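Visitor: This is a predicted model, with the sequence first.
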Amino acid sequence: MLVLTNRLSRALWSVAFSSSSTKISSRGVSTFIQSKHCLPNSESRYSSLFASPWSATQLRGAKFRGDDLKPGNVIEKKGRMYQVVKAQHSTQGRGGAIIQVELRDVDSGSKSNERFRTDEPVERVFVAEKSFTYLYTDDETGNIVLMEPETYEQLDVPKHLFGESYVYLQDDMNVNLQLYDGRAMSASIPTRATCTVAESEMPMRASATPQYKKVFLDNGLTVQVPKHIVEGDKIIVNTADHSYMSRA
């Protein structure tokens, strides 16, 4: 695929340059300058292609087996895009092995459960992953506002793309977007986040000294932590399962 893309790139530039060279030889420098104003549409198409090389190699409609589906995959079903949230294998008597999948509609954020046979063909969409910086959450629209770190362009994406992990978003946090043709399909955050203990619950009395207790974090979540953690402490939380990892 890379070789094909390189050949395509050279062919496109060859056409552009051979066209401009003909105009130089036949009409002189002044005509060449005018010809540069006649090329923006074609050049912009080439520039757009080279600025986003992954768009030329992305695949849509690639067939995979249901057995290959994993959380995070994006599939197309009846003309709509879905992200796989959960995937669990099971057997159903004589019906053979199946995979129970929880899907999230990319457009609406609504979730649904589907069953696929492990050998059933599934139309999977390959996405490109790109890093962005979290800026803020728009109170009016509820959208998450991100910034492309190299161009400083801002991008609004629906909050539901982050799922439950949106509560961990913090200023200047690096997040990853999964894009298809420049459109956000899903979003993910780092697996570790630093949070502040807003309120600490006293350990329950018992015959044996409890090792853990519940605390409330500044983002509204409740987690189990060692009993020595107190209000105001900063802790590191696993964003995948909301579990305590260590003191920050």
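Guide: That came through fine. Numbers count the residues shown, from 1 in each chain.
Visitor: alpha carbons only for contacts and neighbour counts from here, please
Guide: Fine.
Visitor: Can you name the residues in contact with the helix or strand containing residue 47?
Guide: Using DSSP states H and E, residue 47 falls within helix 40-51. Contact with helix 40-51 is made by 9, 12, 13, 16, 55, 56, as judged by Cα atoms under 8 Å, 6 or more residues apart in numbering.
Visitor: In the top helix by length along the chain, which residues are buried?
Guide: In the chain, with assignment by DSSP state H, the single longest helix is helix 2-36. Of the residues in helix 2-36, those scored as buried under the neighbour-count criterion (16 or more other Cα atoms under 10 Å) are 20, 23, 24, 32, 35.
Visitor: With adjacent residues omitted, what lies nearest to the fourth one?
Guide: When the adjacent residues along the chain are set aside, residue 32 lies closest to residue 24, with 5.1 Å between them (Cα to Cα, 6 or more residues apart in numbering).
Visitor: Now do that neighbour against residue 10, distance only.
Guide: Between residue 24 and residue 10 the distance, using Cα to Cα, to the nearest Å, works out to 21 Å.
Visitor: likewise residue 87?
Guide: Between residue 87 and residue 10 the distance is 42 Å, computed by Cα to Cα.
Visitor: what does residue 96 give?
Guide: Distance, residue 96 to residue 10, using Cα to Cα: 50 Å.
Visitor: Tell me the helices and strands packed up against the top strand by length along the chain.
Guide: As far as residue count goes, and with DSSP state E defining each element, the longest strand of the chain is strand 80-91. Where contact means 3 or more Cα pairs under 8 Å, 6 or more residues apart in numbering; DSSP states H and E, strand 80-91 is packed against strand 74-77, strand 97-105, strand 183-188.
Visitor: change it to 7 Å
Guide: In terms of contacts (3 or more Cα pairs under 7 Å, 6 or more residues apart in numbering; DSSP states H and E), strand 80-91 is packed against strand 74-77, strand 97-105.
Visitor: Give me the distance between residue 166 and residue 133.
Guide: Computed with Cα to Cα, the distance linking residue 166 and residue 133 is 13 Å.
Visitor: Would you agree residue 116 is in contact with residue 66?
Guide: Yes - contact status for residue 116 versus residue 66: in contact at 5.7 Å, counting by Cα atoms under 7 Å.
Visitor: nearest residue to residue 112 other than its sequence neighbours?
Guide: Using Cα to Cα, 6+ apart and skipping residues adjacent in sequence, the residue nearest residue 112 is residue 103, 5.3 Å away.
Visitor: Just confirm that neighbour contacts residue 84, I think it does.
Guide: Yes - in this structure, residue 103 sits in contact with residue 84. The criterion is Cα under 7 Å, and the distance is 4.8 Å.
Visitor: Pasting the second one now:
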Amino acid sequence: MAYSMGDLKKGLKIELEGIPYKIVEYQHVKPGKGAAFVRVKMKSFLDGRVLEKTFHAGDKCEEPNLQEHSMQFLYHDGDSFQFMDNETYEQIGLNEVQVGDSAKWIIDGMSISVLFHNGKAISVNVPQSVELKVTETPPNFKGDTTSAGKKPATLETGAVVQVPYHILEGDIIRINTESGEYLDKVK
């Protein structure tokens, strides 16, 4: 299916010159003189680069051949992240660029959605929220009861997030993976 200028919107996945992209910003421009056009910022699934492109009336782009498979994260061997298909037990490796910022939210054994383009794994999608253990955080001091105060906490994946003062080492917390923000304490 081909997309025209009017079909474009934020979050849409498109393919240009054989490369799959996701539209991250969208702006419809209607100048006082001349025809309307759409200016988009799109992020490549293959290398993570962000490009800007202007689409005019009549311009077309294709729908990419993308499939998602549920896979289990096994381990990170220094060069690549190893995943196993939950149905066929086949293993694949993805590099740091393909995994991107998702690396700071995944732990061994976690179920992840891996995105394939024309049968080749290109990126991962982590759940919108994950539960991770706090491995290091400064101690609480008597009087630190303000709910607005925050302190840094290092999670089991190595990610650092801001948490309320009542969170201690060993606590399990829920994190929003899109914004990297603390949501709540699990236990």
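Guide: Arrived safely. Just so it is clear, the model here is predicted, and its values are computed rather than measured.
Visitor: thinking again about what came up before, which two in the buried residues of helix 2-36 of structure 1 are spaced the farthest apart?
Guide: Spanning the widest gap among those are 24 and 35, at 8.8 Å by Cα to Cα.
Visitor: if we can go back for a sec, so what's in contact with residue 116 and residue 66 of structure 1 at the same time?
Guide: Counting by Cα atoms under 7 Å, 6 or more residues apart in numbering, the common neighbours of residue 116 of structure 1 and residue 66 are residue 99.
Visitor: what about the two, which has more around it?
Guide: residue 66 (23 against 18; other Cα atoms under 10 Å).
Visitor: Now do the same contact list for the closest residue to that one other than its chain neighbours.
Guide: Spatially, and ignoring its direct neighbours in sequence, residue 66 of structure 1 is nearest to residue 118 (4.6 Å; Cα to Cα, 6+ apart). Residue 118 of structure 1 is in contact with 65, 66, 67, 97, 98, 99, counting by Cα under 7 Å, 6+ apart.
Visitor: Filter the residues you listed down to the buried ones, PyMOL style.
Guide: Buried residues among the contacts of residue 118 of structure 1 (16+ other Cα under 10 Å), as a PyMOL selection:
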select buried, resi 66+67+98+99
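Visitor: and the contacts of residue 118 of structure 1 as JSON lines, adding distance to residue 195 of structure 1?
Guide: Conversion of the contacts of residue 118 of structure 1 to JSON lines gives the following (distance: Cα to Cα, whole Å):
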{"residue": "65", "distance to residue 195 of structure 1": "40"}
{"residue": "66", "distance to residue 195 of structure 1": "38"}
{"residue": "67", "distance to residue 195 of structure 1": "37"}
{"residue": "97", "distance to residue 195 of structure 1": "42"}
{"residue": "98", "distance to residue 195 of structure 1": "39"}
{"residue": "99", "distance to residue 195 of structure 1": "36"}
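Visitor: Just put the helices and strands packed on strand 80-91 of structure 1 in CSV and tack on distance to residue 129 of structure 1.
Guide: Converted to CSV, these look like this (distance: least, Cα to Cα, whole Å):
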stretch, distance to residue 129 of structure 1
strand 74-77, 12
strand 97-105, 18
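Visitor: mind checking which of those strands is nearest residue 177 of structure 1?
Guide: For these, distance to residue 177 of structure 1 was read as Cα to Cα. The smallest value, 12.5 Å, belongs to strand 74-77.
Visitor: corresponding residue for residue 150 of structure 1 in structure 2?
Guide: If you follow residue 150 of structure 1 across to structure 2 using TM-score structural alignment, you land on residue 87.
Visitor: May I have the distance across stretch 31-46 of structure 1, first residue to last?
Guide: Note: stretch 31-46 of structure 1 ends 22 Å apart using Cα to Cα.
Visitor: okay, that stretch sits on what stretch of structure 2?
Guide: Using TM-score structural alignment, there is no partner range for stretch 31-46 of structure 1 in structure 2.
Visitor: next one: that stretch to chain centre, how far?
Guide: From the chain centre to the centre of stretch 31-46 of structure 1 is a distance of 36 Å (Cα atoms, centre = their mean, to the nearest Å).
Visitor: Then stretch 145-162 of structure 1?
Guide: 11 Å.
Visitor: start to end distance for it?
Guide: Length of stretch 145-162 of structure 1, first residue to last, Cα to Cα: 12 Å.
Visitor: Residues contacting that stretch, please?
Guide: If you take Cα under 7 Å, 6+ apart as the criterion, stretch 145-162 of structure 1 is touched by 109, 132-138, 142-144, 166, 186-188.
Visitor: Buried ones in it, by neighbour count?
Guide: The neighbour-count check on stretch 145-162 of structure 1 (16+ other Cα under 10 Å) flags 145, 146, 147, 155, 156, 157, 158, 159, 160, 161, 162 as buried.
Visitor: tilt between the longest helix of structure 1 and helix 40-51?
Guide: For helix 2-36 of structure 1 and helix 40-51, the angle between their directions (axes from the mean of the first three to the mean of the last three Cα atoms, to 10 degrees) works out to 150 degrees.
Visitor: chain center to helix 2-36 of structure 1, what's the gap?
Guide: How far helix 2-36 of structure 1 lies from its chain's middle: 37 Å, per Cα atoms, centre = their mean.
Visitor: Tell me which two of the contacts of helix 40-51 of structure 1 sit farthest apart.
Guide: Distance extremes for those: the farthest pair is 16 and 55 at 20.5 Å, using Cα to Cα.
Visitor: now the helices for structure 2?
Guide: Under the criterion DSSP H, helices of structure 2 are mapped to 96-99.
Visitor: which residues in structure 1 does stretch 100-110 of structure 2 match up with?
Guide: For stretch 100-110 of structure 2, the matching stretch in structure 1 spans residues 163-173, with TM-score structural alignment as the criterion.
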